[in-house]
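Engineer: sequence unknown, structure follows:
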């Protein structure tokens, strides 16, 4: 059985793991990165339709969910979005801002993977793919790790960068959570986040004609709201506004949807009634929202006939159905389509500057494995860069 020694063993060759390896290697540490996947950076590769939404210009602690929302502040300040942009620029990778501060590669996400693997090689880090860690034991001040290839690695520092449970078809597992439990570190209960929401069969039947219809919307849950696109699907609702609110939504809760933000629908219908009362209700409503959606709402509200025949009370009800639709999803599409995992390794157990476990010297958790979850729009990649960089300065 082959036995090796390294200063740092990083499990997971994703965004956080590769960033950590680069920084630790620059410090002269002997670094081994292992991943059970056949290629590094698979989430990077598929992100943003293959162009990777690699950060957000507006990144700050307010864009993250956690039991301790302040935990991410130190890492985000020590390695900022502007630091990663500078790294991109040094490598000549062209990028653009799409919307709401979201930055994407002009060309391919593979450029970022090449950037990271190239920086790792330059820093002397060793990357070993198709290799997992099947067992971890404390050995003195370090760790003895048993690899899936039958070999063992002794290491002073062990970094868990294996992400969460989202997108299992790409190899996502709960390995980091199991490791945390082994060493007595609490894991905040996990759930899918940035994920489409689903409806019960009766409501789906009512809305089946709307699959594929999209609108700009404001979607709210309590005091939290997002103004972005919404898409009706054959399972329920998706689109950026829904993915965002899904991180806050819980089973049994309703969300409120304004499908014509900035439009006083009741007033618009009253004006249309005065100007042309002969037109059908859904025709007038279709001047504010997509025609198929207008027809569906009029049918659902039991309103038919001409505008002239409708009272203010009826028009007000239609306005509320458009601008304040309260709907109760029954679930989400789950980890299969979730972009990230909410919850994870309890931040109370970690040093906020280094991401090290306070009670287990040499053990680190970074990236999505930690109970720090960003909004849609590049925030989760920035957390990966920032947390990986911070651990790389210390491990």
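Structural biologist: That came through fine. As the structure is a prediction and not an experimental result, all values here were calculated from the model.
Engineer: CA only for contacts and neighbour counts going forward, please
Structural biologist: OK.
Engineer: part of a helix, is residue 191?
Structural biologist: No. Secondary structure of residue 191 (DSSP: H, G, I helix; E, B strand; the rest coil): strand, not part of a helix.
Engineer: could you verify my assumption that it touches residue 343?
Structural biologist: Yes. Contact between residue 191 and residue 343 holds when scored by C-alpha atoms under 8 Å: they sit 6.8 Å apart.
Engineer: quick one, which of the two is more surrounded?
Structural biologist: Neighbours were counted for residue 191 and for residue 343 using other C-alpha atoms under 10 Å; residue 343 has more, 24 against 19.
Engineer: residue 390 against residue 354, yeah?
Structural biologist: Yes. Taking contact to mean C-alpha under 8 Å, the distance of 5.3 Å between residue 390 and residue 354 places them in contact.
Engineer: which of these two has more neighbours?
Structural biologist: More crowded of residue 390 and residue 354, by other C-alpha under 10 Å: residue 390, with 27 against 22.
Engineer: and that one, which of the three is it?
Structural biologist: Secondary structure state of residue 390, per three-state DSSP, is helix.
Engineer: check it against this one:
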């Protein structure tokens, strides 16, 4: 895909009545829509369906052959589509952004219950899992097929697979808007909605298209990096734990200190290259290169008291005492070649037990990096929300240009929050498109 470089003069892509103007799919003159939506993922599909149902003429464009792959693979194929624990009074608590209060408006106006009401009316069965997470009973495809049906019922036109070649501003019959030249022809619209997602999971089609569009129109970006991603360690330091791959246990994990400390109580998973599991995915959004992780391997337990009590009542080897509370393989890996662990616990000095308790509840490890976008569930950063209206998702300095979903610098916690942002931001945009449609109709 090639777009005009940033800073290109945004004059008309084509003249409305010019000879040799590019044509739309089917060979007729270029079509004028109320909105062209780029990206047929969660945000793009939902926005298209909502705007179309409100009377907007909508064209949905996507480059992928398979629709909404990120929905299809999410939640182990059952799509964790929202989370009931989102606090609508302070929804930003579950989200990360350079402008943390931005997401409050959209999330408080379209809540998890609003989305649940919609799918219940369609008979999509679902269930609640850990910490408010809602999943389809059967398969994620239920959500995709429902969104497709909603778009069809709303008269949304779809070009797919379709490559975007160029985007520019246009003027047609005194109406300003956007021209999108594609591999399927050219279309014009009063509004352009960018719902292209982020950089995560390139094997299912992730690209930087949305960021290039932002740069073209002078919309600022917040630096991007992988989010909700496994963390890795250099081979030498991780060697003692390689054999633990596949082992999981509940932990409390944190980064930072004092008021900057962030912690999660979740399951940790050992891998051949490092750490994964919900605990790591959650903390990865807050981890920065060079920061140590602090892991409590026995959260909620008084480990110093536990060890002192065992000293009074047991003659087991220290490593075996720990194996009563931790997975055996982990206790053995932590022990390593430390001879202290091979002594009977009643022969270990109290100070040594105190140091051991500190290690178990404040185990510090410093990752060398992440598994990158190939394994990341989301992309942190993106379109700077200071350049957008929190009410409508429209660029404040570029009328008619909207950004929704993952391409925006709003990233949710693990557990359905990112889908809820997709639905909420799409709904806010669709409402604005409907208002714009009514105003344009009245003016004509």
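Structural biologist: Nice, thanks for sending it over. All values reported here derive from a predicted model rather than from experimental measurement.
Engineer: got a TM-score for the two of them?
Structural biologist: Once superposed, chain against chain, the TM-score is 0.97 (TM-score structural alignment, normalised by the length of structure 1); 393 aligned residues with a C-alpha RMSD of 1.1 Å.
Engineer: contacts only, for the spatially most central residue of structure 2.
Structural biologist: Nearest residue to the geometric centre of structure 2 (C-alpha atoms, centre = their mean): residue 378, 3.6 Å. Contact analysis of residue 378 of structure 2 by C-alpha atoms under 8 Å, 6 or more residues apart in numbering lists 198-200, 226-229, 406, 411.
Engineer: ditto for residue 328 of structure 2
Structural biologist: Contacts for residue 328 of structure 2 (C-alpha under 8 Å, 6+ apart) come out as 320, 322.
Engineer: ok but residue 308 of structure 1 is inside a helix, no?
Structural biologist: Yes. According to three-state DSSP, residue 308 of structure 1 belongs to a helix.
Engineer: what does it correspond to in structure 2?
Structural biologist: Using TM-score structural alignment, the partner of residue 308 of structure 1 in structure 2 is residue 346.
Engineer: what's the answer for residue 146 of structure 1, then?
Structural biologist: Correspondence of residue 146 of structure 1 to structure 2, assessed by TM-score structural alignment: residue 181.
Engineer: so its match makes contact with residue 169?
Structural biologist: No. Residue 181 of structure 2 is beyond contact range of residue 169, at 11.4 Å (criterion: C-alpha under 8 Å).
Engineer: which of the contacts of residue 378 of structure 2 sit farthest apart?
Structural biologist: 229 and 406 (15.2 Å; C-alpha to C-alpha).
Engineer: which strand or helix spans the residue opposite residue 239 of structure 2 in structure 1 once aligned?
Structural biologist: Under the alignment (TM-score structural alignment), residue 239 of structure 2 pairs with residue 205 of structure 1. Element membership for residue 205 of structure 1, per DSSP states H and E: helix 201-207.
Engineer: what sits up against that helix?
Structural biologist: Against helix 201-207 of structure 1 from outside (C-alpha under 8 Å, 6+ apart): 234-236, 296, 300.
Engineer: those, buried ones only, as a PyMOL selection?
Structural biologist: Applying 16 or more other C-alpha atoms under 10 Å to these, the buried members can be selected in PyMOL as follows:
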select buried, resi 234+235+236+296
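Engineer: with secondary structure added, can I get the contacts of helix 201-207 of structure 1 in a markdown table?
Structural biologist: A markdown table is the format used below for the contacts of helix 201-207 of structure 1 (three-state DSSP):
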| residue | secondary structure |
| --- | --- |
| 234 | coil |
| 235 | coil |
| 236 | strand |
| 296 | helix |
| 300 | helix |
